[in-house]
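Visitor: here you go, sequence then predicted model.
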Amino acid sequence: MAGYKEPGFQDRTAAAAAARAKALAKLQAKPAVDPELEAQRAAKAAEREAALAEKRKAMQAEREARAAAKLAKAEAEAAKVAEVKPELTEAERKAARDARYAARKARKR
């Protein structure tokens, strides 16, 4: 009866090469692509892109509308301030300043 024979260097390298070849074959083996599934994926991707583009367009329009409303409000406010506030004389400005000073002093007491 023969005893256990320890594998030599050539046996180990051959086993390693065979394992490498087997792993490489496993990685290279790709399943066949189903054309119907690929078409569905492409359609979904196109649908997502269209929805995203629509959303971006809506957001841009909303931003522009908000900016236009803000500008219109600022212009209206500027026009209102310009027509309501007439130019004060020096005496009127001094009287207003004195009244504010007196009100501030009264609040502190």
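Guide: Everything's here; your move.
Visitor: rest of the way, CA atoms for contacts and neighbours
Guide: OK.
Visitor: count the neighbours of residue 102 for me.
Guide: By other Cα atoms under 10 Å, 11 other residues sit near residue 102.
Visitor: likewise for residue 29?
Guide: For residue 29, the number of neighbouring residues by other Cα under 10 Å comes to 8.
Visitor: what's the spacing between it and residue 38?
Guide: Distance check for residue 29 against residue 38: by Cα to Cα, to the nearest Å, it reads 19 Å.
Visitor: please, which helix or strand holds the residue nearest the centre of the chain?
Guide: Here the mean C-alpha position of the chain is nearest to the C-alpha of residue 56 (Cα atoms, centre = their mean), at a distance of 11.1 Å. Assessed by DSSP states H and E, residue 56 sits inside helix 35-84.
Visitor: just how off-centre is the host helix or strand of residue 24 within its chain?
Guide: Assignment of secondary structure by DSSP H and E places residue 24 within helix 9-28. Taking Cα atoms, centre = their mean, to the nearest Å, one finds the center of helix 9-28 at 48 Å from the center of the full chain.
Visitor: in addition, the following structure is provided for comparison:
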Amino acid sequence: MRENKVLPGFSERLAAQAEARKALLEKFKPKPTVVAEVLETREARKARELEEVRAKRAAEKEAARLAKEQAEAEARAAIENDEELMNQLRREERKARKAQAKVEARQKREMKSQMRRTG
């Protein structure tokens, strides 16, 4: 009889079954474990992450502080360079001084007046 090339024979089926069984058993064999060179504990990792967050926040704070100082310095420079604004500030300062002197003079007069009335 002629062998049918399309349909596998009994021995071929047995060989395929044996290969499948070997592959299945291979999955259950223990695999070699990978051991980290430097084992980091959970506490150490949390401490490291916390330190990183603190350092990042400190850097952000410092950057914000420097930016604020720079903005203030630029504002002061702009004010100093603006002559009209400087004149206005001088006028306001003079008005404030005169108003303060006026209040002090009034208080002095009232004290004199009160001293004359009482005694």
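Guide: Received, thanks. Keep in mind it's a predicted model, so treat the numbers as computed, not measured.
Visitor: any idea what the TM-score is?
Guide: Structural agreement between the two chains, given as a TM-score (TM-score structural alignment, normalised by the length of structure 1), stands at 0.51; 71 aligned residues with a Cα RMSD of 3.1 Å.
Visitor: and the next helix or strand past the helix holding residue 56 of structure 1?
Guide: Following helix 35-84 of structure 1 in sequence order, the next helix or strand is helix 90-108 (DSSP H and E).
Visitor: show me what that following helix is packed up against.
Guide: In terms of contacts (3 or more Cα pairs under 8 Å, 6 or more residues apart in numbering; DSSP states H and E), helix 90-108 of structure 1 is packed against no helix or strand at all.
Visitor: I'd like to know how many residues surround the counterpart of residue 44 of structure 1 in structure 2.
Guide: Residue pairing (TM-score structural alignment): residue 44 of structure 1 is matched to residue 48 of structure 2. By other Cα under 10 Å, the residues close to residue 48 of structure 2 number 12.
Visitor: same deal with the one 4 residues further on?
Guide: Residues contacting residue 52 of structure 2 under the criterion other Cα under 10 Å number 12.
Visitor: what does the one 3 residues further on give?
Guide: By the other Cα under 10 Å criterion, the neighbourhood of residue 55 of structure 2 contains 12 residues.
Visitor: what's the spacing between it and residue 15 of structure 2?
Guide: Plainly put, residue 55 of structure 2 is 64 Å away from residue 15 of structure 2 if you go by Cα to Cα.
Visitor: same deal with residue 31 of structure 2?
Guide: According to Cα to Cα, residue 31 of structure 2 stands 26 Å off from residue 15 of structure 2.
Visitor: likewise for residue 107 of structure 2?
Guide: 118 Å.
Visitor: ditto for residue 24 of structure 2
Guide: According to Cα to Cα, residue 24 of structure 2 stands 14 Å off from residue 15 of structure 2.
Visitor: and residue 45 of structure 2, by the same measure?
Guide: If you go by Cα to Cα, the gap between residue 45 of structure 2 and residue 15 of structure 2 works out to 52 Å.
Visitor: again, but for residue 85 of structure 2
Guide: In this structure, residue 85 of structure 2 lies at 99 Å from residue 15 of structure 2, with Cα to Cα as the measure.
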